[in-house]
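S.K.: Predicted structure and sequence below. I'll ask about it afterward.
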Amino acid sequence: MVKIKALIFQLLILTVWDAAMAQAVNEKEATPKITSVYVIPVEGQISKAQLYVLRRGLKQAIQENADTVLLSMDTPGGDLATTLEMMEMLDKFNGTTITYVNDEAISAGAYITVATDLIYFSPNGLIGAAAVIQGTGADVPETAQLKINSYLRAKVRSLTGSYRYRSDVLRAMMDKDFEFTIGETVLKQKGELLTLTAQEAIKLYGEPPEALLGSGIFPNITSLLDYLYGNDHYVQKDFVTSWSEELAKWLNKITPLLLGLGLLFLFIEFKTPGFGVFGVTGVILVILVFLSSYVAGLAGYEPILFFALALVLIGIEIFVFPGTVISGLLGMMLLIGSILWALADIWPTKDFKFSLDLFISPVMDLAIGVLIAVTGSYIIGRFFLKKWVRSSLILNQSVTNMQRKNTVATTLKEGDIGIVTKTLRPSGEIEVHGKRYEAHVKFGVVEAKSKVEVCEIRSLSILVREIKT
């Protein structure tokens, strides 16, 4: 009897447990999913600025695990190469991509639009007229036009293979010699380019019926998202653009020059004692490279932090523990690595694969920058700053009168013996013939009151060595 009661009790517990679990599952299924939507504007002439907006927006959407990216499209067209890059970028996002044509997706805009999963229109939306022309507005020569159109059609087919009409619609928009028909209906005759209104784009054709290009017409993005996900069942985040994208477009064009000048100024600063205008200018120019890369969507804040750490390590090597080498070497490695990281197009996706091709362009930019820095340092040291730097190395004060200013070193020569007035770490001050100069040693530290010998008067510094007794 006891066993029977125990068995009944166990069955009762299992029944209650199953009922509780079933209720929990039903409640979970009944709770609607909150969809995160990232809205990225694609507005104005398609250029590098729009490319930067899309790249940075997509990367942020990926990092924030967004479910959907919606492009708010209003463009008259633009650069073909940039357009192709933007189409390929959209493929890196694993969620749903949507284009809301508000109000124009003309030329390059049409290519970007058909590369997304879903297409919706504002009531006044237009899409089409996608023939390739030269930057001057003139037609592309016939042979080149055939090659470009063939490539573009293949590209579009690879991106829109599951959609029945998209590739033919875009071909009708770009090829005036293509006659576009569905069944017995002629949508475009030869000799013209196809441009569709919102109503024409959502019209159904074929069996089973399928929309020609668009999935619906909505007065604004909010009403579209309400329709797709239900009111209050989605979270919308808008990517805000500013003048910085346009600035980054121009800064990225001169990245090697910025790097070269920045490294040149840092080199001059390290060759002269103390830290002043050259060092500040050099750091600012290199930081501009990092900031422009961030705005361009190439990198986040991490490379800037590594660059700052590199400067700290190099500073430790120069001012705190001179001659240790390790700190300076690590700092230089981090400096080079942070620059390459900032210039490489790295995506925060799980399936992203690193390759050497990823760093070809960054390495070339860095190499050109180093070449500019080396050439500039030689020219400046050899032809311009030799006399100026030699005179500027004087501290403009004498032992007998600290306020008296001297502007020209007339008696300093190699082999002169002096006294260290401020510890050389490796830079500091020495006194020779009653005048004080900024100087440095190659390695180590020379304490104050030590005797030193002038070994070399360079164009950018005075090199001394300690005389040990």
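M.R.: Nice, thanks for sending it over.

S.K.: all contacts plus neighbour counts: C-alpha atoms, from now on.
M.R.: OK.

S.K.: I'd like the next helix or strand past the helix ranked longest in the chain.
M.R.: Using DSSP state H, we find that the single longest helix of the chain is helix 2-30. Counting by DSSP states H and E, the element after helix 2-30 in chain order, helix or strand, is strand 35-43.

S.K.: Could you give the separation of that following strand from the chain centroid?
M.R.: 19 Å (C-alpha atoms, centre = their mean, to the nearest Å).

S.K.: try stretch 135-143
M.R.: Worked out by C-alpha atoms, centre = their mean, stretch 135-143 lies 32 Å from the chain centre.

S.K.: So what touches that stretch?
M.R.: With contact meaning C-alpha atoms under 8 Å, 6 or more residues apart in numbering, stretch 135-143 is reached by Asp79, Val132, Ile133, Gln134.

S.K.: Second structure for comparison follows:
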Amino acid sequence: MKHVILGVFALLGVIAVGFAQVNPPIEASNPEASPVEAGAEESYEGKVVEIEVGGKSLMDLRRFEVWATTLGRVEKEKARAVVFRIDAREGYLPETEKLMGQVASLSVPSYALIEGKALGAGALLALATRTIYMTPESLIGGAGLLADEDGGDEAERQQRDSLMLAKIRTVAGKQGHAMALIQAMLEASEQQRRFGDLVVPKGTILTLTAQEAVSQVEGKALLAAGQVRDMAELLGEAGLSGAAVVKGAPQPAAAVNTPALAELAEAPGEEAMEEKSQNDLLGKLKEETFEGKLVVLKVGREDLINKQSFRFWRRMLRRAEDEKARAVLFDLDTPGGYAYETKEIMSEITRLKIPCYAFVNENALSAGALMSVATDGIYMSPEGTIGAAGIVSGSGAEIGDMMRKKLHSAFEAQIRSVAEKKGYDPELIRAMMIPEDRDRVFGAVVVRAGELLTLTASEATSLRDGKTLLAKAVVGSIEEIAELEGMEGVPIVRAEATAFENFAWWVSKWSFLLILVGMAAAYAELKAPGFGVGGAISLLAFGMFFFGNYMAGNLANYELVVLFFLGVILVAVELFLIPGTGVTGILGVLCMLGALLLGTVDKIDWSDWKVGDFSGDLLDLLRGPALTLGAGLLGGCILVLLLMRFLPDTPIFRALIAKQELAGGASLDDEAAVAGSGKRVGWTGEALTDLRPSGKAVLSGEEFDVVADGAFISKGAKVRVLEQDGMRIVVGEIDSV
């Protein structure tokens, strides 16, 4: 036993060392950078920071990290300006979009110097700057950025393109670029377009030469402020002659200096750590009352594809209502997620008897947009976008036309009902979900044929018939929303999952593994004498099952734990006290199966089903738990069969059990058997009951519980002990031995 325990601890130590190697501390991420070297960086204050974006640098994820750090220093150290020298034709669009947002939000002047070709992602980065300059031979354009792709889901492509155009409209409007010109760069035109003397034929994508980009249209440059030969001439044109120029974003090393990246987010990081230290000590549950407070629920990038998140939000919404919270606010930054679960949480939100609001900070796309529509008011961050709520396949496969029509019909009916109840325009929400083969107009916003609607913050708050199109206002913080809604000074509490709840979600997801391990360990314990490792593992597995599911909000409460252990006791009575009856054993197994089945049922779904509010019948309610139980039982049976085959031959098992068997054909008298090792192997006697296969027998004048070896043995038959392994005495009929 000692050797086994030491082995387990050694294994845990190896695992811990492995995790330490995979996840090294942040302080060790750049061992060559000493504090002296870190402090020797040249200051950006009052200088022009020059950033080179060339070749395939927009396809190097490390460069995006370094650029983000550089722009953070530009803002923090009050640089005079930043200049991007661009000669890039392709790049990663999601990372480029994030970089665009950071560039567009700079308070210092930003410039783009196009020195070769700024196409695709390179063009997007240039458009994020305030002023564009071009060398005489340079080009800028979309080069098919949103061109049709082969394969894939058409609705998913439309959703992605709609989001892309919304992001560009946000940046273009902020930097003063013409939206029609930008859209001509991004996608092929369905009709001929004209920009001054420049004509873009139907079906082509716009790419501008330097001469075309600086041409005048209605007294303004089409896109670029002017042509320059080099960096020095740009500085002269921009009124920055004589300013010191410093290189920013040097070539990234193999390991990026993560402490520098952490410095960029210093303020929120400190707040998060302070909040965690106060509220998350050793995973302690945050049971702070919601009474009279504004409850904030975070909806992050992956939350809408985590089914446990929906269950957590449902519990928090009901708790907020029960504890009479002042209001609930969803803080959204999500690209979307599961459609059916979103539909369910929308119903939960609309049933609330307290106010509920949505803060789009910064994306509420797809399912996130629909979730926002269920609230009483939507607020947008300055860079926020909302929309692109088309239904797509989770696997990326194309959805058939008939199935798509059925899904649209089912979802549109509920969304229309919710939108009308909350005061939103149902046709506007429909334009986010379903593309049509005609243009649709909502005030100043035009949704082109075949596209989905995605709104920027300015578009969502634009006026139509004296009312805002969708959102109430553009705000910069949750506190500002509270002030606008008459809740100034109301305490704000963030309802977040604790370490215990995250552990519970894991247990709930992998409950079948705990059932499997618990079964196999219990079998191993029955094969070993006394109480040992198998019993401890089995108790631990089933204990984690009930505790984890209880913490996850399922029915695994104390009553089910008692029911489970009642089943264990009944099975033990069947095996050791009244073997052969069968009734107590069957009742015990049913008690254990019932406890395991109900333990994974969601508590809220159970309550709704009892009062008739659950959207389905009892079979629908138990389908998921039954699948979990079935998978655990099947896996447990397979593992038990493997243990039956291989466990007796393992060195560990041999060390725990001193097993003796009677050799075939051997015959020992009682005295010899007793004088041997003290075991009962070889003892003879008579069966007091039928052995089916367990029962009672008299052996050498003593009464014992025994198990027949294979065939049925009738009452009164002569028997001999063949095997004893701690928990069992195995006998065989003497005539058959």
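M.R.: Good, I have the coordinates. Here the structure is a predicted model, which means the values were calculated and not measured.

S.K.: how about the helices in the stretch 301-450 of the first structure?
M.R.: Secondary structure of the stretch 301-450 of the first structure by DSSP state H, counting those that start in this stretch: the helices cover 302-315, 326-343, 360-379, 386-392.

S.K.: Would you format these as JSON lines with distance to Ile119 of the first structure included?
M.R.: Shown next, in JSON lines, are those (distance: least, C-alpha to C-alpha, whole Å):
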{"stretch": "helix 302-315", "distance to Ile119 of the first structure": "36"}
{"stretch": "helix 326-343", "distance to Ile119 of the first structure": "33"}
{"stretch": "helix 360-379", "distance to Ile119 of the first structure": "34"}
{"stretch": "helix 386-392", "distance to Ile119 of the first structure": "65"}
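
S.K.: Any chance of CSV for those helices, columns distance to Val441 of the first structure and mean neighbour count?
M.R.: Putting these into CSV (distance: least, C-alpha to C-alpha, whole Å; neighbours: other C-alpha atoms under 10 Å) gives the following:
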stretch, distance to Val441 of the first structure, mean neighbour count
helix 302-315, 16, 19
helix 326-343, 16, 20
helix 360-379, 20, 17
helix 386-392, 16, 17
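
S.K.: Report the contact partners of the closest residue to Phe352 of the first structure other than its chain neighbours.
M.R.: Distance criterion C-alpha to C-alpha, 6 or more residues apart in numbering; nearest residue to Phe352 of the first structure, sequence neighbours excluded, is Ile346 at 7.9 Å. Listed by C-alpha under 8 Å, 6+ apart, the contact partners of Ile346 of the first structure are Leu298, Ala299, Phe352.

S.K.: any idea how far the counterpart of Ile346 of the first structure in the second structure is from Ala339 of the second structure?
M.R.: In the second structure, the residue matched to Ile346 of the first structure (TM-score structural alignment) is Lys603. Per C-alpha to C-alpha, to the nearest Å, Lys603 of the second structure is found 22 Å from Ala339 of the second structure.

S.K.: next one: Val568 of the second structure
M.R.: 41 Å.

S.K.: And for Val217 of the second structure?
M.R.: Relative to Ala339 of the second structure, and taking C-alpha to C-alpha, Val217 of the second structure is found at 46 Å.

S.K.: In terms of neighbours, single out the busier of these two.
M.R.: Applying other C-alpha atoms under 10 Å to Val217 of the second structure and Ala339 shows that Ala339 carries more neighbours, namely 22 against 13.

S.K.: Spatially, what comes nearest to that one if we skip its sequence neighbours?
M.R.: Ala339 of the second structure sits nearest to Ala367 (C-alpha to C-alpha, 6+ apart), 6.3 Å away.

S.K.: And for Gly632 of the second structure?
M.R.: Phe512 is the one closest to Gly632 of the second structure (C-alpha to C-alpha, 6+ apart), at 4.1 Å.

S.K.: Now check that neighbour against the first structure: what is it aligned to?
M.R.: For Phe512 of the second structure, the residue aligned by TM-score structural alignment is Pro256.

S.K.: residues near its match, how many?
M.R.: 23.

S.K.: Pull up the distance across stretch 458-468 of the second structure, start to finish.
M.R.: 10 Å.

S.K.: what does that stretch rub up against?
M.R.: 170, 380, 382, 442-445, 469-474.

S.K.: 7 Å instead?
M.R.: By C-alpha atoms under 7 Å, 6 or more residues apart in numbering, the surrounding residues in contact with stretch 458-468 of the second structure are Gly443, Val445, Leu469, Leu470, Ala471, Lys472, Ala473.

S.K.: Return the closest of those with respect to Arg430 of the second structure.
M.R.: Leu470 (12.8 Å; C-alpha to C-alpha).
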